[in-house]
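Q: The following comprises the amino acid sequence and a computationally predicted model.
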Amino acid sequence: MKSKPLTLYSKTVSYCFFLLLPKPKKKTQPMTYSKQDTKNYVVIRPCICLLWTVILAAFVTAAFLLWPVDPEIEMEKLTVKRAKVHPLPPLSANVWLSVAVKVHNKVLCWMELAEVDVGIKYRGQKLGHVETEGWHVAGWGSAHVFGDLEFGGLPSPEVAHFMQDLGKGRVQFHTAVEVVGNLGLFFFRFPNIFKVKLSCEVLVNTKNHTIINQHCIVKMLVIFYISIHTSVMQV
């Protein structure tokens, strides 16, 4: 028997399979490159969004703090100090009043109140007005403006009603408060002027010198620039 050909055939088969092993290495290289690209893209995008969010938040905050807003005005006190009747014809009366107005600043900018005017009426008859100036209100602060008013010559048709209301302990007045001023921030004064007029129906308790109730309406609110106003006047 011959056995040599079998030995030569087995050696040839063993060398053929080792040449295919390095081929899978080529498939892993594109996957590694794409992961790096994806990672860099995800890191850059949140940074840009965060930057725009911070800028937008800063702009909204600055607009909220610095945007000019009309001051809040409140008739804080109205007191009838005393009244004197002149019985000799023509019948008349003198009335002494004391008023207190609260001006509240609702923004960061300070306010310079150039004029605070308080007018008082009784049953449509003007008793007079109090005017003051030079009040400074800090940002988010308040100012209390006080004034005294003396009116002489309440006409005879109203004297009887006024004395009757004093006897009841309740007197109703009509008040008109007008505030004019400027806005500023730190050492800078803005070139604009605000003007607010508040009209109130005030019921006063003359016994304990308190306000029972009041109904107020803002009648006029004007914010204008001095430069624009001046140019119109020149034309």
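A: Alright, I've got the coordinates.
Q: Every contact and neighbour count from this point should use C-alpha atoms.
A: Will do.
Q: how far away is Lys126 from Cys216?
A: Separation of Lys126 from Cys216 (C-alpha to C-alpha, to the nearest Å) stands at 18 Å.
Q: what's the answer for Lys26, then?
A: Computed as C-alpha to C-alpha, the Lys26 to Cys216 distance reads 84 Å.
Q: Equivalent analysis for Leu51, please.
A: Distance, Leu51 to Cys216, using C-alpha to C-alpha: 46 Å.
Q: ditto for Glu158
A: 24 Å.
Q: who's in contact with the closest residue to Asp117 other than its chain neighbours?
A: Spatial nearest neighbour of Asp117, chain neighbours left out: Glu131 (4.4 Å); criterion: C-alpha to C-alpha, 6 or more residues apart in numbering. Contact criterion C-alpha atoms under 8 Å, 6 or more residues apart in numbering gives Glu115, Val116, Asp117, Val118, Gly147 as the residues in contact with Glu131.
Q: Comparing Leu51 and Cys216, which residue is more hemmed in?
A: Cys216 (16 against 11; other C-alpha atoms under 10 Å).
Q: Strands of this structure, start to end?
A: Under the criterion DSSP state E, the chain contains strands at 72-86, 92-104, 110-122, 125-132, 135-137, 142-154, 170-185, 188-205, 210-225.
Q: Use this one as the comparison:
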Amino acid sequence: MSKQGLRDSSVPYIPLPQNLNQQNVIFSPVYYHRPNQTNHYLRRGAIFAGVLLLLSATLLFFYPSDPILKLARIRLNHVGVNSSPKLTIDLSFSLTISVRNRDFFSLDYEKLVVSVGYRGKEFGVVNSEGGRVRARGRSYVNATLDLNGFEVVHDVIYLIEDWAKGVIPFDTTTKVNGVLGLCFLKIPLKAKVACEVSVNTRNQTIIRQDCHAQ
């Protein structure tokens, strides 16, 4: 075949249109960023602080606390002063003491001690039997203190003056020692409440009482 024949049989050239939309594709490499170390440490610190705060709140909530003593009731049975042959005093009190357990475990106590005195001098002591106070519970203990013919050695003049006035101030102190039953642990607890009781010697009644925990 001649060159002229090859030229005639070739595909004619068609020019590309001028308004062809061109799309540019840009390839960018992918970078894997490491996590920020500062944020990681802050996150771990926040978690640790939260756990520590929760643990502290739990320990504070369950931490053993001493029981609360309260003189729920006091009644004067008898009071008298004898001047012959010696200056002696007869005194009888009936008391009801409230023992409140604030803990989440039971409280066992061996005895409850109640003492009465005058102007800082102790006259007598009475011990009640022991018992158990349930968790978050309250128990009432009755005690009677009797003094017959107790010789007054100190503050004789003050006692005579108070007797003449018709009002004698007495001091009462109530103490309890107990053990908190926490599984196999025995945690000692104690409480004390002091009261000032003013007694009317004429009508044999209590006219005022002021108590505070110690």
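A: All right, it came through fine. All values reported here derive from a predicted model rather than from experimental measurement.
Q: got the angle between the helix ranked longest in the first structure and strand 170-185?
A: Across the first structure, the longest stretch assigned as helix under DSSP state H is helix 25-66. If you take axes from the mean of the first three to the mean of the last three C-alpha atoms, to 10 degrees, helix 25-66 of the first structure sits at 130 degrees to strand 170-185.
Q: ok so, going back, ok, so what distance separates the residue nearest to Asp117 of the first structure from Asn205 of the first structure?
A: 24 Å.
Q: Trp110 of the first structure too?
A: Trp110 of the first structure sits 35 Å away from Asn205 of the first structure when distances are taken as C-alpha to C-alpha.
Q: and what of Leu221 of the first structure?
A: For Leu221 of the first structure, the distance to Asn205 of the first structure equals 30 Å [C-alpha to C-alpha].
Q: between these two, which one's more packed in?
A: Asn205 (21 against 14).
Q: give me the number of residues near the closest residue to that one other than its chain neighbours?
A: Nearest residue to Asn205 of the first structure, sequence neighbours excluded (C-alpha to C-alpha, 6+ apart): Arg170, at 4.8 Å. Residues lying near Arg170 of the first structure (other C-alpha under 10 Å) number 18.
Q: cool, and Leu71 of the second structure?
A: 22.
Q: What sits closest to His104 of the first structure if chain neighbours are left out?
A: In space, His104 of the first structure is closest to Ser142, 4.3 Å off (C-alpha to C-alpha, 6+ apart).
Q: what separates the one you found from Glu133 of the first structure, distance-wise?
A: Counting by C-alpha to C-alpha, the gap between Ser142 of the first structure and Glu133 of the first structure amounts to 15 Å.
Q: Same check on Tyr41 of the first structure?
A: 62 Å.
Q: okay, those two: which has more neighbours?
A: Between Tyr41 of the first structure and Glu133, Glu133 has the larger neighbour count (other C-alpha under 10 Å), namely 15 against 10.
Q: Excluding chain neighbours, what is closest to the more buried one?
A: Leaving out its chain neighbours, the residue that sits closest to Glu133 of the first structure by C-alpha to C-alpha, 6+ apart is Glu115, at 4.5 Å.
Q: Over to Leu91 of the first structure?
A: The nearest residue in space to Leu91 of the first structure (C-alpha to C-alpha, 6+ apart) is Ser156, at 4.8 Å.
Q: Quick check, the one you found in contact with Pro90.
A: Yes. Ser156 of the first structure is within contact range of Pro90, at 6.9 Å (criterion: C-alpha atoms under 8 Å).
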